[in-house]
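Chemist: Quick check, what structure comes out for this input:
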Amino acid sequence: MANSTSLCRWRYITCDSAGHLSELNLGGARLNGTLDELDFSAFPHMEKLTLSRNDLHGTIPAGIGNLTSLVVLRIFDNPSLRGAIPRTIGQLKHLVVLELDGLGLGGSLPGEIGNLTSLENLNLNLVVLTGSIPPTIGMLVKLRVLDLENNNLTGIIPVEIGNMTELQYMHFQDNYLEGSLPGTISRLINLQELGVSGNQLGGHIVLEFGNSSLLNTVDIAKNNFSGMFPPSICVGGALKFLDARYNGFTGIRHRTFRNCTTLRYVDFTANNIVAELRVCFSDHPKWLTTMAFSQNQLYGTLQTDRREDLLCNLTNLSLLDLSNNALHGDLPKCFWDLPNLGLMDLSSNSFSGVIPFSRTCQVKLKYLLLANNHFRGTFRLGLKKCINLTTLDLGGNDFSGTIPSWASMSLPKLNFLRLSSNMFDGIIPHEILQFRRLRVLDLSKNKLTGPVPDDFTNFTAMAQEQESTGITYADPDFSEKRIHIVWKNVNYAYSLRIRAVAGIDLSGNSLSREIPNGLTTLLGLRYLNLSGNHLSGCIPEDIGNLVLLESLDLSENQLSGEIPPSLAALKSISVLNLSSNGLSGRIPTGSQLQVLDDPSIYSNNPGLCGFPLEDCINSSIAAQAETSLDEDRETMWVYCFVAAGFIFGFWLYWGIFMFRSKTWRCAFYQYVDDMQAKVTKKIYSFISRFQADGSK
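Modeler: Just a heads-up that it's a prediction; the model follows:
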């Protein structure tokens, strides 16, 4: 059949000039079945076989080794194909391209892979391979692309890797490889991309690292590399992308980046680098666009000894993240003039002074994070010009004054606003409720007074459930940026990319009056914290409308009345605190409320009862008992006074006859009066004790 002229006319088949079937391309043909019955020996002249994007299942048969003329083999995107890569794969001596991406294969990479000495492209991405990389892989001296990422590979990277001198792209990301980068990697003089992130590699990186004059991408993030970062990284002068975050590097040598004339992205987030800031940046050219050095131990200022502003010549800088370091001093004014700056995160340092603003704020600035420093002054008027801001975090500083009423009109795109832990005072301006896109509002731990504004009709982003929304930004680190907020009483990493959380935190102020009913219209709220204020009145009856609410804290206020029954409708509530108020009555019951069995969440409310506190006394039984007790009291009083009257009459009658002398009669009557007073006092004392016992 292979020589059949009619077969060569089929849509998926290509034949050579001799009429031999040379290519079978069934990519995306919606095949559903196995390869077990396919007689591969019937196609001795086949050079290309493509079975990608189908629904094949079963295994790759050992018979595939009979396609001895095969040059290209592509069977990617068939996740139901199982089993191991057959060892007979080593018989395909003419194979140049082998792509088995996105399969459900298991087992190890067979050592016979080294027999494919003509191979130039080896793609085994997302195949769930186990075991180690066989040393025979070093026999693939013609290989240009080696992609083994997203598997379960273990062991070390074999030193034989250095024999593959034609290699241009080496991707081992997201495996379980350990050990160090072999020194032989310096032989790969044609290497353009090196990706080993997401493994367990460690130790020092060899000093010859970066010998290739073509090396433009290095991704070594999320490993355990330590020591000084290799100064040879830019020897070739072609490096554009460097991701070294989440390692244990301790230092960067001066002028390490001197030859990095093309570097556009550098990320050393979460290392242990101890260095002065200028060591990291002073040799960077003005076209570096992304800098991320957060969570290190950088020190120094953003200015040189000559008071010249550092970094201000980087006119193409789009992302600057220096958060969680030990930097100090004032901010240079030139930051606001950087035309391409989209994100600036200087939070958790020791910066101080008044934030300087120029006459302009560049339109690309969307994320401004200055939290946990020592900045002072008022809410800067210069922010009024940053009309495209979506995230503003000024929490944990020494800002004071009032919250401006112009904020919602001048910053209409804000979806995250945090001014917590400052010294803002005055009332919450009613205009702050005009933020239509706002998802997180945190004004906690300030000195705000007055009522909580009531009209939330313009808070449209909080009025409905939030969906995950991506961001239109090219830098990889930007999409992973997190802001830590207090949610459910713990730190929560709020993603700038996902933004699915909606919440309001006004705790720790001096707000007064009632909780506004308008809050119950914000159906997208997931957390609400009004604790530590002077709020009074009742909890809104419609609190149960907030069906997505997961955390509610109304503690330490002056709330009164009963807990609304609608609270039981909060099916998602997992954190609740109503303690230290004046609430009374029975605690509502509900399936989710029954899970919250910690009595402290209702403590210091003397009038509350019911689970998880002491059970309430049944009202009808109590009323009957009180009625019966009243009747018993009346009967007791009648009996006591009748007895007292009888005794008094008896002694009075006999006293007339017994004492004829006036003096004796007077003495007798005085004695009777005294006795009557004592008896009455005893009866009154007895009745009082009876009443006290009955009320218990």
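Chemist: contacts and neighbour counts: CA atoms only from here.
Modeler: OK.
Chemist: Can you classify A623 as helix, strand or coil?
Modeler: helix (DSSP: H, G, I helix; E, B strand; the rest coil).
Chemist: so what's it up against?
Modeler: Going by Cα atoms under 8 Å, 6 or more residues apart in numbering, A623 touches no other residue.
Chemist: How many residues are close by F646?
Modeler: Using other Cα atoms under 10 Å, F646 has 11 neighbouring residues.
Chemist: One more, please, to line up against the first structure:
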Amino acid sequence: MEGIGCSRLRDFRRFMAAAAAITVVVGLSGVTAFLDPADFLALQAIRKGLRDMPGSDFLSAWDFTADPCTFPGVFCAGDHVVALALGDPRASAPGLEGRLDPALGRLSALVELSLVPGRVTGPIPDALSGCSELRFLALSKNLLSGSVPASLGGLSRLRTLDLSYNQLSGSFPASFVSSPKLSNLILCHNQLSGSIPPFPASSPLLRLDLKHNQLSGPVPPLPPSLRHLSLGSNALTGRVDAVLLRLIRLNFLDLSSNFLEGPIPGAVFGFPLAALHLQRNAFSGPVVPPQDDVAIPVVDLSYNRLWGTVPLQLAAVGRLYLNNNRFTGEVPSRLLQGLSNGMQLLYLQHNFLTRIEIGPATAALPVGASLCLQYNCMVPPLDTPCPLKAGSQRVRPLDQCPEWQG
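Modeler: This is a model prediction of the structure:
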């Protein structure tokens, strides 16, 4: 009997030692919580890789003598961590520094992972591909470097990937184009280079934001599901008319500051856009919206090679930038009347416009409205303030205005 008692005692001690890694007493209530051993050890490794920036005390509460499921930013379901929000989410709160440990990939039930703005450096762990349940991954506004792991494109449940405002380099992973659930892909303000691969028409993508990178080559075929497309401030080339005609659901389009050329398809002005940014490219040809009234709040076509007459269909636009192009002829009176009917800004400077008709309704601009007409082939009939970058010359030289010479 004595031997049996000692054996049972040894078994009990072994059980308690094994349970110590996953059993924690919560407060004074005597309630016991169990966390999967792999998740417990992963959280310890993640904690060792990160530090609070000065002024932050987010990680000070990560005391592993307590239940990890009560730690700030840790959310559990059953015995697994399902969401991890690293850093104090309050606006302007100091973030974290350090590195992301590959142990993140051992959180097998993780659905959401986010990191607040801070100074976390180093690569994005390729081991995150082990989080097969991951649906939301946001690591923006840190100092992450290296390439974007192509393995992230293999996460079959991933819906949102936001790695913006980091120092990521290398190519755009082709694996993302076939990700079955990915609807929001935000990689802007990095150092990605190379071309953008074509997306299949069946892609569920709603938002693609790649602005402020070093991407080159043509704008590829994109899925008609897109609502938000932002490719500004890259080095993209070629025509976009065929690509854009498929994107009839867009509510935001930014292709500014590239080397795009060819005509702007008139159909774009009929899309349900809140903003159209095509400035600082090499677009050419006339602007011919198919409908009578374009009601897009912001249209910026400045710094291109557009020519022909100024389109009167744009009179209902809220802020209209047509400056630094090659428009000729008369400024439509309907456009000027727009300034009295809700238009806030009309920039026509640095074109080759020759005439403008000022009527009683347009002789005085409404308070808050902006109009700039300088450096055309006419003396501006209205003395209105222009932006400083418009320069100080009010009129083009005579030899640049053939109609005047006649």
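Chemist: any idea which helix is longest in the second structure?
Modeler: Counting by DSSP state H, the longest helix found in the second structure is helix 2-19.
Chemist: Who are the packing partners of the helix or strand following that helix?
Modeler: Remark: after helix 2-19 of the second structure, the chain's next helix or strand is strand 23-26, criterion DSSP states H and E. In terms of contact count using 3 or more Cα pairs under 8 Å, 6 or more residues apart in numbering; DSSP states H and E, strand 23-26 of the second structure is assigned the packing partners strand 31-34.
Chemist: immediately after the strand it packs on, which helix or strand?
Modeler: Where DSSP H and E defines the elements, the next helix or strand beyond strand 31-34 of the second structure is helix 37-49.
Chemist: For the helix or strand following that following helix, grab the matching residue range in the first structure.
Modeler: Counting by DSSP H and E, the next helix or strand C-terminal to helix 37-49 of the second structure is strand 50-52. Under TM-score structural alignment, strand 50-52 of the second structure corresponds to no residues of the first structure.
Chemist: And the helix or strand following strand 50-52 of the second structure, what's buried?
Modeler: The element immediately downstream of strand 50-52 of the second structure (helix or strand, assigned by DSSP H and E) is strand 74-77. Across strand 74-77 of the second structure, burial judged by 16 or more other Cα atoms under 10 Å covers 74-76.
Chemist: can you list the residues that contact strand 74-77 of the second structure?
Modeler: Applying Cα under 8 Å, 6+ apart, the contact partners of strand 74-77 of the second structure are 68-69, 81-85.
Chemist: repeat that for 10 Å
Modeler: 35, 43, 62, 68-70, 81-86, 109-110, 112-113 (Cα atoms under 10 Å, 6 or more residues apart in numbering).
Chemist: what residue of the first structure matches up with I196 of the second structure?
Modeler: Aligned partner of I196 of the second structure by TM-score structural alignment: L181.
Chemist: isn't its match right up against N199?
Modeler: No: using Cα atoms under 10 Å, L181 of the first structure is not in contact with N199, being 11.4 Å away.
Chemist: I'd like to check the angle between the longest helix of the second structure and helix 37-49, please.
Modeler: Using axes from the mean of the first three to the mean of the last three Cα atoms, to 10 degrees, the inter-axis angle of helix 2-19 of the second structure relative to helix 37-49 is 50 degrees.
Chemist: residue in the second structure matching V145 of the first structure?
Modeler: Aligning on TM-score structural alignment places V145 of the first structure opposite T160 in the second structure.
Chemist: neighbours around its match, how many?
Modeler: Neighbour count of T160 of the second structure, defined by other Cα under 10 Å: 20.
Chemist: quick one: it from A103 of the second structure, how far?
Modeler: 21 Å (Cα to Cα, to the nearest Å).
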